[in-house]
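**Student:** need coordinates for the below:
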Amino acid sequence: MDNIAGSKSSLTWAVHIATALLVALWLFPTVGLFVSSFRTADQIASSGWWNALFPTEQTLTLRTAAPETQVQEGNLYVIEGNLFTETDTPPAEIGSWGTSSRDVSAYGPGDTAELGDGEKLTVQADGGYRLESATEMTGSRGQRTFVTAEIPPEFTLDNYRQVLFSGDSTDSMAKAFFNTLTVTIPATIIPIVVAAFAAYALAWMDFPGRALLIAFVVGLLVVPLQLALIPLLKLHLGIGIGKGYLGVWLAHTGFGLPLAIYLLRNYMVGLPRDIIENARVDGATEFQIFTKIILPLSFPALASFAIFQFLWTWNDLLVAKVFLIDATGQTTVMTNQIVELLGTRGGNWEILATAAFVSIAVPLAVFFAMQRYLVRGLLAGSVK
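**Tutor:** Coordinates of the predicted model:
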C-alpha cells in the first residue's frame, strides 16, 4: 500500500526525524556560541550555556578592604564593609564562605572565623563583613575570602566591545574583519564573471575541442588544493606578484573556477534552446544573448556558486597563510586572528566565543539571504 499514488511512504517519518536531528546538530552549537558570547568568564566557567537564564552557584574570590581603611574602636582595630561592593561584583546571597582554598565552604553566613594573630572575620549572607584585630593590621591588600553564592543571570556587551572596538591588536577583530571582506568580495566576484563567460561558451558555442575542455574542467574538480599551493606561490613570486591581496584573489579564482564552470555550464545547457535560436535569428550577437538572456535566467546558479565561494573564501585559512603577508597584522584575516587568540587568550572562553561568532555572522547572513537559490542551482541539469 505504500507505493500507491497519493499515499505517504512509511519512510516519511524517518526522513523527518533524520532532518530534525541534522538541524539540531547544526543549531545547538551555533546557539551555544551566540549565548556564550554575551556571558561573563565566571558564568561560562561555572555552568553551560543552556543554564544562562537561570541563577548559578559560583565560588568567588573576594577581598576585604585594605588595612589602611581600619578604624580603632576601643582596644580593637576594625574594618567593615561589603565583599561585593569592594570588588564591584554583583550582589548575591552567600550560602557559605571560607578563608582557605582547601575549604571554601568552612563557614556559613553569620559565622566568625579565627584568622590567627588575634584577627577575626565575620561574614553575613548579604556580603557584609566585620574584620577585627587586637593589634593594628598591616599589609597592602585585604583579607582574601572565598564565597559560594547564587549568582543571577548576567549578560554583557563587554565581550563585543573588547573584540570589535578595543583597539588592542591582540584581541581586536575589527581590522581582521575588513581584511577578510577585502579578500572575500573580489575572490567571489572574479571567478563568477570569468566562469559565466566560459560556461556559456562550453554550453552554447560550437568550436573544436569543446568536449575535451569540458572533460578537463571536470578533471580539475578532483585536483587537491594542497597540491598546487607551493607551485602557484613560486609562480606568483616569479612574475612579481608576491604575497598580497592580488595573489590571494588569483589563487581563490583559480581554485574556484572548475566548480563554477561546471555548475554554471550544467545550468545553462538546460535552458530552452528555442530562446537562444530565436535571438540569433533576430540578429542578436553572442554577447547580447549572454548578457540579456543567459545571465538573467542563470541567476539561481550564479547565486548558488556565490554562496559556496563566499563561504569557502571567508572561512579559508590555508590559502591566506600561504599568499598573504600577515607578520605585521595589516592583512591578517579573521581565521588567522582566531588562531592567534587561541594562543594568547586560550583560557578566555568569553573572548573566543565572541570572536568565533563575529566570524560566522556574515556567512550566516549570506546563506539565509540566498539559500532559496541554493537547491535550484545545485539541481541544475539534473532533470531534462
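
**Student:** contacts, neighbours, all on C-alpha from now
**Tutor:** Will do.

**Student:** now do the buried residues in stretch 59-75.
**Tutor:** Neighbour-count burial for stretch 59-75 flags 59-67, 70 (criterion: 16 or more other CA atoms under 10 Å).

**Student:** and for comparison, fold this next one:
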Amino acid sequence: MDNIAGTKSSLTWAVHISVVALVLLWLFPTAGLFVSSFRTADQISASGWWKSLTTSEQNLTLRAGAPADQVQDGALYVIEGNLFDEAEAPQAKIGTWGISARELGAFQPGDTAELRNGSKVTVQENGDYRQTSEEEFSGRRGSRIFVNAELPPDFTLENYEQVLFSGNSQDSMAKAFFNTLTVTIPATIIPIVIAAFAAYALAWMDFPGRALLVAFVVALLVVPLQLALIPLLKLHLGIGIGKGYLGTWMAHTGFGLPLAIYLLRNYMVGLPRDIIENARVDGATDFQIFTKIILPLSFPALASFAIFQFLWTWNDLLVAKVFLIDASGQTTVMTNQIVELLGTRGGNWEILATAAFVSISVPLVVFFAMQKYLVRGLLAGSVK
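**Tutor:** You can find the predicted model right below:
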C-alpha cells in the first residue's frame, strides 16, 4: 500500500520530522541569542530568554538618595524618593528587603530598619522609601538597600552601542567587523577564480596526467588544516609575506582550493558536451568557451562554493590567529574579538550575546539571500 499514489511511506514522515527537528535545534539558540542581545545583565542572570516578556524576580543592590537630597522636616533630616528608575517604578514590586546582603529577607515592605549611621529607613512595596535622621546626613553617596523584587521586562540598545561604538579601538566590534570583511571577501573571490580555471582544464581539456591531478586534488581534501599551518607560516616568512592580510588570503585560498576544484569540476563535467563541441567547430578558443559558455552555466556551483567559503572564512579563528598580527588590535577579526570579550568580560553575558549575534548576522543574510543558488549547485548533476 505504500506505493499507491497519494500515500506517504513511514520513511517520508521520518525524514520530515528529522528536518523539522534540525531546524528547531538551529533556530532556538539563534532566537535566544537575538533576544539576549537586547536584555540587561540583571535580566539575563535572573531568567532565561524564553521568559523575557514576563516579570522576573531579582536580587538587587539599590541606593537611597545622596545626602545632598536631604530636606529638614522639623527636628528630622529626611531623604525621600523611589529606589527604582522611572521605567521600572510603575511595575516593580518589592517582596523582601534588607540592609545587608546576608539578610536580604529581614524586612517586609512597610517595615522600618535602623542603619549603622543611626538613621532609619522605611521601604514600601512600590520602591518608595523614607530615610530619617536626627542629625544631618553626611557623605557623597546614599545608603545601600538590598531588595528582592519582581521587575518588568527590560530591553535596551545600550549593548549594541557598547559593542559597535566603543571608544577604545581594541574593544570596538565595528573595527573587527571591517577587518573580517577585509579578510573574507578576497579569501572568497581568489579561490573561486583560480578553481574555475582549474576545474575547466580538468573537465574539458586533454593533457597528460590529468587523471593524476584529479586524484591529487581529491587526496588534498583529507589533509587536516592544522597539519599545514606551521609549514605554511614558515613558507610565508621565508618568501617575505610574513603575517598580514596577504598571508591570510593565501592561506584561505590554499585550504579552500581542493574542495572548490572538486565541486566545480564535477559540475562542469555534467554540462552538455554538444554545446562545447559546437563552439569549437565554430572556432571558439578554450578561453572563449570558458568565459562565454562554461562560467554562465556554472553559476549555481560557483555560488554554492562562494557561500561555503564565505561562511568558513567569516567564522574562522585558527587561521586568523596564526597568520594575522593582532597585538595592537588593528587587524583583529570578529571571532578573536569575541574571545577577547570572553576573557576580559566573562561575566557580562549581555555584551557577549550582542557581539556573537553581530558576528552571525552577516552569514545569516548571505545564506538566506543565496540559498536558492546553494540548493541548485548541490543538486546539480543528480538528475539527468
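
**Student:** overlay them and tell me the TM-score.
**Tutor:** Once superposed, chain against chain, the TM-score is 0.95 (TM-score structural alignment, normalised by the length of the first structure); 382 aligned residues with a CA RMSD of 1.6 Å.

**Student:** if we can go back for a sec, format the buried residues of stretch 59-75 of the first structure as JSON lines; extra columns: distance to residue 332 of the first structure and secondary structure.
**Tutor:** Listed next are the buried residues of stretch 59-75 of the first structure as JSON lines, based on distance: CA to CA, whole Å; DSSP: H, G, I helix; E, B strand; the rest coil:
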{"residue": "59", "distance to residue 332 of the first structure": "39", "secondary structure": "strand"}
{"residue": "60", "distance to residue 332 of the first structure": "37", "secondary structure": "strand"}
{"residue": "61", "distance to residue 332 of the first structure": "38", "secondary structure": "strand"}
{"residue": "62", "distance to residue 332 of the first structure": "39", "secondary structure": "strand"}
{"residue": "63", "distance to residue 332 of the first structure": "41", "secondary structure": "strand"}
{"residue": "64", "distance to residue 332 of the first structure": "44", "secondary structure": "coil"}
{"residue": "65", "distance to residue 332 of the first structure": "44", "secondary structure": "coil"}
{"residue": "66", "distance to residue 332 of the first structure": "45", "secondary structure": "coil"}
{"residue": "67", "distance to residue 332 of the first structure": "48", "secondary structure": "helix"}
{"residue": "70", "distance to residue 332 of the first structure": "52", "secondary structure": "coil"}
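
**Student:** CSV for those, including distance to residue 2 of the first structure?
**Tutor:** Below are the buried residues of stretch 59-75 of the first structure laid out as CSV (distance: CA to CA, whole Å):
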residue, distance to residue 2 of the first structure
59, 60
60, 62
61, 65
62, 68
63, 72
64, 75
65, 77
66, 80
67, 83
70, 85
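
**Student:** what's the average distance of the host helix or strand of residue 95 of the second structure to the first structure?
**Tutor:** Here residue 95 of the second structure sits within strand 93-98, counting by DSSP states H and E. In the superposition against the first structure, strand 93-98 of the second structure averages 2.3 Å from its aligned positions (mean CA distance after the TM-score superposition for the first structure).

**Student:** beyond that strand, next helix or strand please.
**Tutor:** Counting by DSSP H and E, the next helix or strand C-terminal to strand 93-98 of the second structure is strand 112-114.

**Student:** ok, average deviation of that following strand from the first structure?
**Tutor:** Its matched residues in the first structure lie on average 1.7 Å from strand 112-114 of the second structure after superposition (mean CA distance after the TM-score superposition for the first structure).

**Student:** give the aligned range of that strand in the first structure.
**Tutor:** Aligned by TM-score structural alignment, strand 112-114 of the second structure falls on residues 112-114 of the first structure.

**Student:** and the strands in the second structure, which stretches?
**Tutor:** Applying DSSP state E to the second structure gives strands spanning 56-63, 71-73, 76-82, 93-98, 112-114, 120-123, 128-133, 144-151.

**Student:** residue 180 of the second structure: which of those strands is closest?
**Tutor:** Closest to residue 180 of the second structure of the strands of the second structure is strand 56-63 (CA to CA; 37.5 Å).

**Student:** quick one: list the elements packing against the closest one.
**Tutor:** helix 41-46, strand 144-151 (3 or more CA pairs under 8 Å, 6 or more residues apart in numbering; DSSP states H and E).

**Student:** once aligned, what mean separation remains between it and the first structure?
**Tutor:** Strand 56-63 of the second structure: mean distance to aligned residues in the first structure after superposition is 1.5 Å, counting by mean CA distance after the TM-score superposition for the first structure.

**Student:** and that strand, how far from the chain's centre?
**Tutor:** Centre-to-centre, strand 56-63 of the second structure and its host chain are 30 Å apart (CA atoms, centre = their mean, to the nearest Å).

**Student:** and the contacts of it?
**Tutor:** Strand 56-63 of the second structure is contacted from outside by 42-43, 46-47, 83-84, 142-153, using CA atoms under 8 Å, 6 or more residues apart in numbering.

**Student:** same question, stretch 347-355 of the second structure
**Tutor:** Residues outside stretch 347-355 of the second structure that contact it (CA under 8 Å, 6+ apart): 33-34, 36-41, 44, 159-160, 162-163, 173, 338, 341-342.

**Student:** switch the helices and strands packed on strand 56-63 of the second structure over to JSON lines; also include distance to residue 136 of the second structure.
**Tutor:** Output for those, formatted as JSON lines (distance: least, CA to CA, whole Å):
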{"stretch": "helix 41-46", "distance to residue 136 of the second structure": "34"}
{"stretch": "strand 144-151", "distance to residue 136 of the second structure": "18"}
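
**Student:** need the winner for burial among those.
**Tutor:** Comparing those by mean neighbour count (mean count of other CA atoms under 10 Å), strand 144-151 comes out on top with a mean of 20.

**Student:** and that strand, how far out from the chain middle?
**Tutor:** Mean-position distance between strand 144-151 of the second structure and its chain equals 33 Å (CA atoms, centre = their mean).
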